[in-house]
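Chemist: take this sequence and fold it.
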Amino acid sequence: MASGDELVKVVTKKIVQYMDEPATTRRERRMQRKQEKQPVSVELFGILPMALKYFFKRK
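Modeler: As a prediction, the model looks like this:
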């Protein structure tokens, strides 16, 4: 059961680090992740819709 204890320690450490971080830093990180996200069409259907869009846009 040592792995369970280690897991609790790691999770607790991550939570404490998150809580000690200023709110502005957390907001900035959240906004950065949101901007790096791929479009919904790519998330749902893969690269094919994007490839088709570029193909028809080129013509």
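Chemist: from here on, contacts and neighbour counts on C-alpha atoms
Modeler: Will do.
Chemist: scan the protein for its longest helix.
Modeler: Across the chain, the longest stretch assigned as helix under DSSP state H is helix 2-20.
Chemist: what about that helix, distance to the chain center?
Modeler: Chain-centre distance of helix 2-20: 20 Å, with CA atoms, centre = their mean, to the nearest Å.
Chemist: before we go on, could you also do this sequence so I can check it against the first one:
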Amino acid sequence: MASGDDLIKYVTEQVVHYMETPRAERKQTKASAKAQREHWMTRWFGVGAMSLLLWWRGRAERQR
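Modeler: Okay, here's the model as predicted:
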């Protein structure tokens, strides 16, 4: 495990990097990361739950 000095050095470097990055660039990075994320149902329950949901919705629409 890293010593306390190494941890403090790492955290300090991360904070300085964050502070030096322009606000617009940070917002753009956050937005692009959010856009690349999978849908919450797929992340939490996998593809099986999503396919079951799509099947169920299609079944309900066909009955109308």
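Chemist: still on that earlier bit, next, the buried residues of the longest helix of structure 1.
Modeler: Buried residues in helix 2-20 of structure 1, counted by 16 or more other CA atoms under 10 Å: none are found.
Chemist: who are the packing partners of it?
Modeler: If you count contacts as 3 or more CA pairs under 8 Å, 6 or more residues apart in numbering; DSSP states H and E, helix 2-20 of structure 1 packs onto no helix or strand.
Chemist: following that helix, which helix or strand shows up next?
Modeler: Sequence order places helix 23-36 as the next helix or strand after helix 2-20 of structure 1, per DSSP states H and E.
Chemist: which residues of structure 2 does that following helix align to?
Modeler: On structure 2, the counterpart of helix 23-36 of structure 1 by TM-score structural alignment is residues 23-36.
Chemist: what about the matching stretch, how far off from structure 1?
Modeler: Compared with structure 1 after fitting, stretch 23-36 of structure 2 deviates on average by 0.4 Å (mean CA distance after the TM-score superposition for structure 1).
Chemist: tell me which residue lies nearest the centroid of structure 2.
Modeler: R37 (4.9 Å; CA atoms, centre = their mean).
Chemist: any idea how far the match of helix 23-36 of structure 1 is from the chain center?
Modeler: Distance of stretch 23-36 of structure 2 from its chain centroid, counting by CA atoms, centre = their mean, is 11 Å.
Chemist: quick one: map L48 of structure 1 onto structure 2.
Modeler: Using TM-score structural alignment as the criterion, L48 of structure 1 maps onto G48 of structure 2.
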